[in-house]
Structures are given as structure tokens and as C-alpha cells.
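Q: Only the shape, not the letters, is given here:
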């Protein structure tokens, strides 16, 4: 991890030097025929092309309101939005180019900014610099444009810019290396599938001090290409999302490793805050999540090892067969996860399903997970007899926690997992709940130390155990009373 941080620091120094070098050559879009409130695609593209042909420089958008269709960014271009600039995406789908893409969904072929095979690109702004995709014009279109689609490129920097109202996903990176996102604000709630930032098979990424308010996944790492998604740092971000503040998956055919999320605030996340999902035969290894505040979140932490087995090998571009699972595709792995220093005021649209959940599948285990220094306040109100409740395995189903239905415990559900450590944990209830605090099934070598649990009035079972060999309890209490080590 230290080597990872050093490499990232060197990257930022290089990107900063790039931006400084670009100051020497200026290409003002007004000089190429751009006009406020008039569609100026050709003029802005001409400025970009001239900058690229000059070797490097700044394409300047001066104060004003401009409209454009698809723009093709190129190497060594610094796109500079001055204070008071709003760049609007055209409201006419005909102004968006069809860029080559092999995919299962046609809207992937249109975007406002397209980059492929380029390097050394920066997009910077001032406090009131905005890119507005006007996605509300495309609510019923099957070809809703993204704002940014950046592929097979390196040394990309976004800084101090607001992007909003995309037709679909807002910012997508595929197979890119060396990405820096600093003080980027994303407001994307105009359509369904309004993701914030997506990184598919990307490496050496730093996301710092960003603010995201989105309808779908806010910061989402994917692995649908034969290239690892690795060395990812997320720090100091404030995030609200309808579906997930941070999500790893669902596309998970390859490798995720060396992921760090720290010092963030996740709020108003109705369907979940943190999701680590391995369902397509890849690998998740070495994820470190720390110093996170959760507020008004349902399903705060969801770890899922499943066997959907979607096949992405036909193309490097997210092509898969939705209906046919390839023979012999292995189940993946999810291991070495640290989750520490988390506080949470949790809320659920259905209070019986919204606890922390770790679940593998029979014969395939989530491994080596540590939860430490955790303080979660649950809303309660799970009023049911869980003695005979069977939570479905749903091995091949899309991995959404709510699909499992009511859980056997209000706080933490662990199934098909090995080597899980819980240390310095507090679970409290704001309303009555008739369920135990923790459920363990096929949970091997779990250790609970300094764990304080609150139970609803009249509830005397803190732990519901269904096969937990090598379970060890040390200073575990429920309503102030010691929970005894189970026999056997």
C-alpha cells in the first residue's frame, strides 16, 4: 500500500507539470467562431484540433453559455473553463456522433466528450464552471448520451469542475491509467442509470474531495475487460446515491485489487452505501475502507460472492451473453477486506432487510474480513420470528441486498465466510426489533472481541448461530450482559 501511495504521488506531480506547460499556448474558442447560445460544435472542435496539432496548450472557454454536440478530445489538450462558463450538451440527439462501440445497449454509442487512445488531457474549471448535459431531454430515448466516455487513455486530470444532468452515465473511463479527479462535483439525477463516475479496468486512480449526488451508483469500479482495476484511492468525498455511494462490480469478470476508500461521508443512500460484489468469476483482493460516516443509509455494507457468471470475453468492450452462462467459468474470490472506523445512523425503506450483510455461496467463501471500530445505530422495527426464516441463496441472481428479503438479524448477517474478525463493535437500536443482533451460518473461524450489542425488549438471543465452527468470543455483551461462548 505504501508503494501504491508513492506511485500515485509521483503521478500527480507529473500531471501538474503538464498543466503548467500548457499555459504557454492559448486557443480561445471565440477565435474559432464559437458564439454564446449558438450550437458551436465545429468551432470548439477546431480549437481542440489546433491545440493538439501545436503539440500542447490550453483551449479556453471564456465566460458565457455555449452549446455543443459530440467533441473529440485529443492528446496534450488542456480544456480550461473560466469562471462563469456553462457548456450545454445539445438537446438534439442528431448532434451526437455515433462512436464505435460493441455493447449490449445502444446508448453507449453516444456521448458529449469522447476520448480514445490519448494521453495528457486536463479538464479544469473555476467555482462556477459547469458542463450540463441536459439529460432531461432524453428521458424516453434508447440512446441517452453519456457526458464523458474516455477509453484506452492515460494521464487524465479533472479539477474544480461541475458536471451535471447526463443522459445516462456521467463520466466513464475504460482501460485507462493515471487518472486524477479533484474537487469534481457531479449532479446526476435526471434519468435512471444516472451513475456518477465509472472506472472499468483502470489503474492508478485518485478521487479526492469530490461531491456526488446521483440517482444510480456514485463511484463504481468495474471489471469487464481483461485488465485489472487496481491502485484506486478515494479520499475526502461527500456522496449521496439512490443505489450505492461506492460500488465494486457488478461487472466483475477480472481483477480488483489495492483499493482504498477513506475520510468520506455517505448520506441518503436508500439501497446501500458500500457494496463489494464479485459475481462473474474474477477476484477482489486487498480493499481498505476506513473513516467513513454513514447517515440515512440502508444496507450500509454489502459483501457478495456469487455465481452469475456473465461472460465478457467476446470483446474488450462490455459484450456479454445475458442468457447463456458459459460452461466451466469458475466462481471468483473475495478476500482481504478491512473495514474500520465507521459510524452510521442507518435507515431502511424496509427495516427487516437493511443490516450489514456478508454472503458467499455454498462451497465458496468470502475470506479474511476485518471490521474494527464500528458504531452503527439501526432503526429497528424488524418484527418477525426468525427461527424458521430461510434467506435464499440466489447464487446466480443480480446481487442486490434487498433481493434476499428479510434477514435473520438486525445488525450483521454472515453466511459462507471464513476468518471474519469483529473488534470494537457497537450496534444500537432506535426502535424495537425482535431479531438477534448477529446471524452466523457456515461461518468458519469468526472472532468477536469487544462487541457491545443492544437487543429489543424481551429479546434474549444476541447471536443466532447455524454452523459456526471455531467461533471465538471475547468480551461480547448484549444489553450490558456477557454473551457466553457457545459450547462445541
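A: That came in fine, so what should we check first? Remember, it's a predicted structure, so these values are computed and weren't measured experimentally. Numbers count the residues shown, from 1 in each chain.

Q: For the rest of this, base every contact and every neighbour count on C-alpha atoms.
A: Will do.

Q: quick one, helices of the stretch 201-350 of the chain?
A: Here the stretch 201-350 of the chain has no helices by DSSP state H, counting those that start in this stretch.

Q: Identify the residues contacting residue 28.
A: Contact partners of residue 28, counting by CA atoms under 8 Å, 6 or more residues apart in numbering, are 47, 59, 60, 61, 62.

Q: contacting residues for the third one?
A: What it means is residue 60. Taking CA under 8 Å, 6+ apart, we find residue 60 in contact with 26, 27, 28, 29, 79, 80, 81, 82.

Q: pretty sure it belongs to a strand, no?
A: Yes. Secondary structure of residue 60 (DSSP: H, G, I helix; E, B strand; the rest coil): part of a strand.

Q: circling back: got a winner among the contacts of residue 60 for most neighbours?
A: residue 81 (27 neighbours; other CA atoms under 10 Å).

Q: what sits against it?
A: By CA under 8 Å, 6+ apart, the neighbours of residue 81 are 60, 61, 62, 63, 123, 124, 125, 126, 129.

Q: before we move on, what about residue 236?
A: By CA under 8 Å, 6+ apart, the contact list for residue 236 reads 208, 209, 210, 262, 263, 264, 265.

Q: Sitting in strands, which of the residues you listed do you find?
A: Judged by DSSP state E, strands contain the following of the contacts of residue 236: 208, 262, 263, 264, 265.

Q: before we move on, the earlier item: how about the contacts of residue 236 in CSV, adding neighbour count and distance to residue 463?
A: Output for those, formatted as CSV (neighbours: other CA atoms under 10 Å; distance: CA to CA, whole Å):
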residue, neighbour count, distance to residue 463
208, 21, 39
209, 18, 39
210, 22, 39
262, 21, 30
263, 18, 31
264, 23, 31
265, 21, 30
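
Q: Take the residues you listed and lay them out in TSV including distance to residue 229.
A: Listed next are the contacts of residue 236 as TSV, based on distance: CA to CA, whole Å:
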residue	distance to residue 229
208	18
209	21
210	20
262	18
263	21
264	21
265	23
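
Q: okay, now the one to match up with it:
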């Protein structure tokens, strides 16, 4: 049967501090009207043709994934439930390790909908395999790379039946889960088509003025529509109270020319490809793509300060971004900031050429939801930040996100941490090939409290967990707190760095600012990287005004968990191994009070220092 723990009702009730944010948004046509659920594909209810639930290729969301059989194989889910009849988007998160499509016919409640291509993640796998850690299985690399395919369907209230039949000779794909989200089935009227203002989707014409004219002409509540085609343009300025409908097969693509990008006001950066300031009740959807066109060596130098950020908005309320692909940024990719009431759902984000290509960087947002998406980038994948000490981040929910690869962090709070970071949930995440899995770094004065990380899987990470109360050491605004952090149901395989995991406060001129009330439950790491032949000394304290990278501490005297300047750290059923053998202890405590290690029949030794 389906895992109904991920249903609509429990998304509303799961954690008390999220209820108000989830049900309290104003009644508008934007983020408030949105609801979503997802169902684990491995929990199919019937099948023919050799489909099976599998856990062979790690990581994945949930307890496994569906491995479809050969041509003609059919799989059925007869317990897809929604609260009321209407239009919904089905979001299939799938993997295809080949260079060909793996098409399937889709039926819903017995009605043929369409043939879904389930195309490959890439047709040049060597580009993506290059540079992965030496112990990664390159032959199977693509079975851990997921993408979303989307289709709008009619569903009835209550139970629905979804069926896929593989039609290609290679059979069907692997499917991790099926998202079900409320859909805007068509662009709301009145419609303003960009082609009516002179736009031509031929991949050559400069459509900058035509697109600007169409957006300006769109009345409140209406839609600006891009039909299939490639629309070359300079910067696009968004506005409030409209829908930008990028049809399936349509791409808004940037010119590779810095002179085509505007300088905007209102955002953290000044140069964007697509941006809006004070764009309340904005929706961007439709199934198409926004493409920054940063490929090859263009905009790939970290010293190039004129690189454009791809997509963002600021100082807004009730913004929805769903069912689009966000591709090839010159700098950070997707930067929603200072927005209250944000829904991001069903996106594929891919930005792999060059450096500093962050994925999604929410800055000073409240009541924000990021769900049912994939991220592939070269810097931090999901990276909440705060630049305003009076705003910060509150009620941020991130669920059902697969990070296919990044050269840096899978999830990172920071390093910009000026405002507080509170009352947030990160659940059902999968990271593969990341520098760090979970990084929580408060170094600019932010108070961090009441965060939950649950049901997270990682593979090939350098550092699984890196939590630091740097108490304003970078800005001099000392005294911040990091407390009440709950980490549960975490599974990690193949750690490739010797640092292990760390949980640290700070000692500033003899005054200790602890990290406290840290709870790890059902966390399993197989295996931490060993091979250190002698035990190093305790590392230096976090240096003042430095970047809080884990490497500033060097190799810790623990192969598993190094915990320093901490109060009330509780481990329950925290298991781990090391390979190869290592001279260090599994857990080292330095200036820690209230440590408990529960739930293990034979707990590994812990070294305690004053």
C-alpha cells in the first residue's frame, strides 16, 4: 500500500509549528491555493512484466524505487488520493542511465492520457561522470540521477488509479516517487501572447522589447504566454498579479552578452536574467524552461563580478513557481528573496558549467515551500541565507528534493547568517556526490532554533553533518545561539573525506558560546572514511572573519563525530562504521555537558576531554 504519511492531511498536521504557516496564507490565486503530496513509486499495487521494487542504486527518497521491466511491462498504483476533484499535475521523478528515451503510456482511471518520453538525464554521460570520486561506480552513475517529468490530468475526489506501460524496446525507467500537485490547467484569461507583440521563437531574434511590451500590456489576473519555441532575449522584468505561462516546448533563453543584462534594484544582486521587485501574486508555470545559456567557459570564473544571476524576485508576497526547468546560470541560479508566501514545486534545476552556480538560494523568506524537485549544480544546492538581521528565515519547508550532484553542499544554511533561522522542516531529501550533506553554519550573528531534518539519504559525501555556532565571529556580532536541532532517519553511504561529522560551538576570548539541544535519532553511516594512522590534536577554534569551511579545522581527532563546546547532545540509535581501520575514536567530546548515547547494544567508545 502507499505510504500515506506523505499525504495532504499530514503535510498540514505533521509539525505543530508549521500549521499556521501552511493553512494561514491569504486566499489569492498564487502560493496559497497550492497543495501537494507525493507517493512512493515502489509501493505499486499490481504489475505485470517484471517490474520490481528495488534499493540497488542509492540514494533515493523513501524505502526504494520502482525498477520498471522491459517492453510491455505494466505497473499500477490504485491508491493515489486527492481531497477533491479537479486538475492536478502528476510529477514522476525518474532515472534513466541510458542515452535513449524509455517511453511509457500513461493511463489515469482507465483513460489513455499520453505517451511520456522519460528521456535521459543527459546524452553525454562523460561530462557528468568526470571528476567524481574514485570509488563511485561510473557504469551505474546515471541510476542515481533523477529528473521530473510532468503531466496535467483530471483526478476524482478520493482514490485514483495511475498506470504506466513501457512501450520502448529498452523498457521503462526507474521511478522514485509520484508527486501530485494542484495544477493551473491553462493560462488564466485575459491572455497576452508574446508573439502578438512581435516575439519570434526561432532561437535567433532578439525578443527583448516584444517580451517587455507583452508583460506591460498584461492586465491584473491575466497571463503572458510563450508558445513552443526558443525566445532569445536580454533581461526580463517581471511584474505583480500576473501569470507567466512558459508552454511545454518553450524556452526563454539569454544572450551570451553582458550588455543585454539590466541592472535591477531591490535584490541582493543587481544583474539578473529574469527578475522582479515587489511582484505580489506572481505565478510562473507552464512546463517550459528559463535558460541562462551559460555553457562552456562563459561566466565560469569566480573572479568575474559581472556574471548574471539567472532568476529571482524580491520584496514580494504569494509567489508561485511550478513546473518549469531552470537551466545554465551565469552565477547563482534561482534566488527568491524577501518573500512571504512562496511555493516552488515540480522544477528541474540544472547548472553545471563553471563555478559558484548555486541551485536554490532562498534569502530572508517566510512561509516558503520547496517541493518535488531536482537540483544539479556546481555549488550549494539548497542554500537558505539571511542578509537582513531584522528579517531572517521562518517556516521554510523543503520536501522531496533530489540533489543529483554539486561540488559543494547538498543543504547549507549560510554562510550569510545575519537574521534568525527558525521553525523549519527539511524532509525526504537525497544527496549524491556532495562536499557536505547537511551544513548549518551560523557565523554572522543569527540565532538558529527549532529545525528538523528527517528522512534524508546521502551517498559519496565528504562530510555528512557539519553544524557550527560561529556566534558572529565573521562580523563581530557575538552572542548568537544554535539550539533545538532535530536530525532523524538519516542514511549515509561512502563518506570520502577524513573529517567525519562535527557539531561545534565557539570559544571567543575565553567565553564559550555553546551549540545546544542537538538530537540525532536513527542515523546510520556506512562508512566513514578512515586510514588515519595517528590521532591529531584538537583543531583550532573557528578563526575570526574567515569563511566557515570545514577544512579550516583540518582533520579531527574523531573519525565519526567531533563534538566541542556543546550542551545536551543526545544520540539515539546512531550507528556507524569506518573503513579502512583508523587510529582515532569514533566520537570525541571536548567541553561537552549532557551527552547521551542511547539505543545501541554495544556503543562505540567515546573519548571525553574537558
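A: Great, that's in hand. The structure displayed is predicted, hence computed values, not measured ones.

Q: sorry, back to before: residue 70 of the first structure: which of the contacts of residue 28 of the first structure is nearest?
A: Residue 70 of the first structure lies nearest to residue 47 out of the contacts of residue 28 of the first structure, by CA to CA, at 14.0 Å.

Q: And that closest one, what's its match in the second structure?
A: Matched across to the second structure, residue 47 of the first structure falls on residue 214, judged by TM-score structural alignment.

Q: just residue 278 of the first structure next, same as before
A: Under the alignment (TM-score structural alignment), residue 278 of the first structure maps onto residue 442 of the second structure.

Q: Please tell me how far residue 449 of the first structure sits from residue 436 of the first structure.
A: Going from residue 449 of the first structure to residue 436 of the first structure by CA to CA, to the nearest Å gives 18 Å.

Q: Neighbour count: these two, which is higher?
A: residue 436 (24 against 17).

Q: one step back: buried ones only from the contacts of residue 81 of the first structure, please, as a PyMOL command.
A: For the buried members of those, the matching PyMOL selection, counting by 16 or more other CA atoms under 10 Å, is:
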select buried, resi 60+61+62+123+124+125+126+129
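
Q: Show me the two of the contacts of residue 81 of the first structure that sit farthest apart.
A: Farthest-apart pair in the contacts of residue 81 of the first structure is 63 and 123; separation 15.7 Å (CA to CA).

Q: Relative to residue 282 of the first structure, which of the contacts of residue 60 of the first structure is nearest.
A: Nearest to residue 282 of the first structure among these, with distances taken as CA to CA, is residue 79, at 36.5 Å.

Q: what's near enough to touch that closest one?
A: 58, 59, 60, 61, 121, 122, 123, 124.

Q: any idea what the last one aligns with in the second structure?
A: Spelled out, it's residue 124 of the first structure. Under the alignment (TM-score structural alignment), residue 124 of the first structure pairs with residue 285 in the second structure.

Q: Out of the contacts of residue 60 of the first structure, which is nearest to residue 135 of the first structure?
A: Of all the contacts of residue 60 of the first structure, residue 135 of the first structure sits closest to residue 81, with 20.7 Å by CA to CA.

Q: Just give me the match in the second structure for that closest one.
A: When the second structure is aligned by TM-score structural alignment, residue 81 of the first structure is paired with residue 246.

Q: The helix or strand where its match lies vs the first structure, average distance?
A: Element membership of residue 246 of the second structure [criterion: DSSP states H and E] is strand 243-246. On superposition with the first structure, the mean distance recorded for strand 243-246 of the second structure (mean CA distance after the TM-score superposition for the first structure) is 0.8 Å.

Q: ok, then the element right after that strand?
A: Downstream of strand 243-246 of the second structure, the first helix or strand assigned by DSSP H and E is strand 250-254.

Q: Show me what that next one is packed up against.
A: On a contact count with 3 or more CA pairs under 8 Å, 6 or more residues apart in numbering; DSSP states H and E, strand 250-254 of the second structure meets strand 229-233, strand 289-291.

Q: equivalent range in the first structure for the first one?
A: Right, strand 229-233 of the second structure. Under TM-score structural alignment, the match for strand 229-233 of the second structure is residues 64-68.

Q: Please report how far residue 227 of the second structure lies from residue 251 of the second structure.
A: For residue 227 of the second structure relative to residue 251 of the second structure (CA to CA), the value is 9 Å.

Q: Now for the first structure: which helix has the highest residue count?
A: With secondary structure taken from DSSP state H, the first structure has its longest helix at helix 2-22.

Q: after it comes which helix or strand?
A: Taking DSSP H and E, what comes next after helix 2-22 of the first structure is strand 26-28.

Q: in the second structure, what residues pair with that next one?
A: The aligned range for strand 26-28 of the first structure is 191-193, by TM-score structural alignment.

Q: hmm, back to that, and the ones in strands among the contacts of residue 236 of the first structure as TSV, adding distance to residue 167 of the first structure?
A: Listed next are these as TSV, based on distance: CA to CA, whole Å:
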residue	distance to residue 167 of the first structure
208	25
262	30
263	30
264	27
265	26
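
Q: quick one: which of these is nearest to residue 363 of the first structure?
A: Using CA to CA, residue 262 comes nearest to residue 363 of the first structure of those, at 32.2 Å.

Q: returning to what we had before: on the three-state scheme, the match of residue 47 of the first structure is what?
A: Per three-state DSSP, the secondary structure class of residue 214 of the second structure is helix.
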